[in-house]
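S.K.: need coordinates for the following:
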Amino acid sequence: MNGYAGNKDDLLKRLSRAEGQVRGIARMVDNDKYCIDILTQVSAATSALETVALSLLADHLSHCVAEAAAEGGPVAEEKIREANEAIARLVRS
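M.R.: Below you'll find the predicted structure:
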């Protein structure tokens, strides 16, 4: 079971809203809307996706990484490495 299983419905709602925001941004570009208005919406969509990413990361750390850490050994090392790489990707984006 994935760590986000208990949070799945909330994640899907957030992703659906973000998807709608991105479609709205595409319409704005298609309709030649003002650049700053488009950038404002891009910022909102980015923030929505970052919220999803942070929620998934928190679930991963508290479920997958915590279980692997309790086991120890190479499984724990791998999960910690994966988490570090995921955090680095989020920080860079």
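
S.K.: C-alpha only now, for contacts and for neighbours.
M.R.: OK.

S.K.: off-centre distance for the lengthiest helix in the chain?
M.R.: In the chain, taking DSSP state H as the definition, the longest helix is helix 35-60. Here the centre of helix 35-60 is set off from its chain's centre by 8 Å, with CA atoms, centre = their mean, to the nearest Å.

S.K.: what of stretch 60-68?
M.R.: 17 Å.

S.K.: could you also give me the structure for this second sequence? I'd like to compare it with the first:
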Amino acid sequence: MSEATVSPLPTRGYSAEKDAYLTRLRRVEGQVRGIARMVDEDKYCIDILTQVSAINKALHAVSMGLLEDHIAHCVVGAAQESQISGNDENVQEKVREATAAIGRLLR
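M.R.: Got it, this is the predicted structure:
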């Protein structure tokens, strides 16, 4: 019987920091549940807004880290490949992706 080959998952720019991202996101998840509890318990509006602000800041940090990882890994990798191949279509696509992501973060 031949053994089927399993192709490895692609390495992502955030792979080295995956555990840290997951930890941050679990913390945010807990904060969101905490806010839901605060609303359910009729807590003071400003206290809830303070917690919402903390969540936004945490998600912003995750977003910026992922964007930095994308540029450092995906864009730079595409640029290196384009130097070898002479075809810069992939690098242009990665730059467009990064630009679109920045645009979404700024909205």
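
S.K.: which residues of the second structure does the helix or strand just after the longest helix of the first structure align to?
M.R.: Counting by DSSP states H and E, the next helix or strand C-terminal to helix 35-60 of the first structure is helix 66-71. On the second structure, the counterpart of helix 66-71 of the first structure by TM-score structural alignment is residues 76-81.

S.K.: pull out the buried positions in that stretch.
M.R.: Of all the residues in stretch 76-81 of the second structure, those buried under the rule 16 or more other CA atoms under 10 Å are 77-79.

S.K.: Serialize the residues you listed to a markdown table and add fields for distance to residue 35 of the second structure.
M.R.: A markdown table is the format used below for the buried residues of stretch 76-81 of the second structure (distance: CA to CA, whole Å):
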| residue | distance to residue 35 of the second structure |
| --- | --- |
| 77 | 40 |
| 78 | 41 |
| 79 | 43 |
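
S.K.: closest one of the residues you listed to residue 57 of the second structure?
M.R.: residue 77 (29.2 Å; CA to CA).

S.K.: how far away is the residue nearest in space to the middle of the second structure from residue 14 of the second structure?
M.R.: Residue closest to the mean C-alpha point of the second structure, counted by CA atoms, centre = their mean, is residue 66 at 3.8 Å. Between residue 66 of the second structure and residue 14 of the second structure the distance is 6 Å, computed by CA to CA, to the nearest Å.

S.K.: try residue 34 of the second structure
M.R.: 28 Å.

S.K.: who has more neighbours out of these two?
M.R.: Neighbour totals were compared for residue 34 of the second structure and residue 14, and residue 14 leads with 19 against 14 (other CA atoms under 10 Å).

S.K.: quick one: map that one onto the first structure.
M.R.: Using TM-score structural alignment, residue 14 of the second structure lines up with residue 4 in the first structure.

S.K.: tell me which residue of the first structure lines up with the residue nearest to the centre of the second structure.
M.R.: Aligned by TM-score structural alignment, residue 66 of the second structure pairs with residue 56 of the first structure.

S.K.: now do the contacts for its match.
M.R.: Residue 56 of the first structure sits next to 3-4 when contact means CA atoms under 8 Å, 6 or more residues apart in numbering.

S.K.: so how many other residues sit close to residue 95 of the second structure?
M.R.: Residues contacting residue 95 of the second structure under the criterion other CA under 10 Å number 19.

S.K.: nice, that's everything, thank you.
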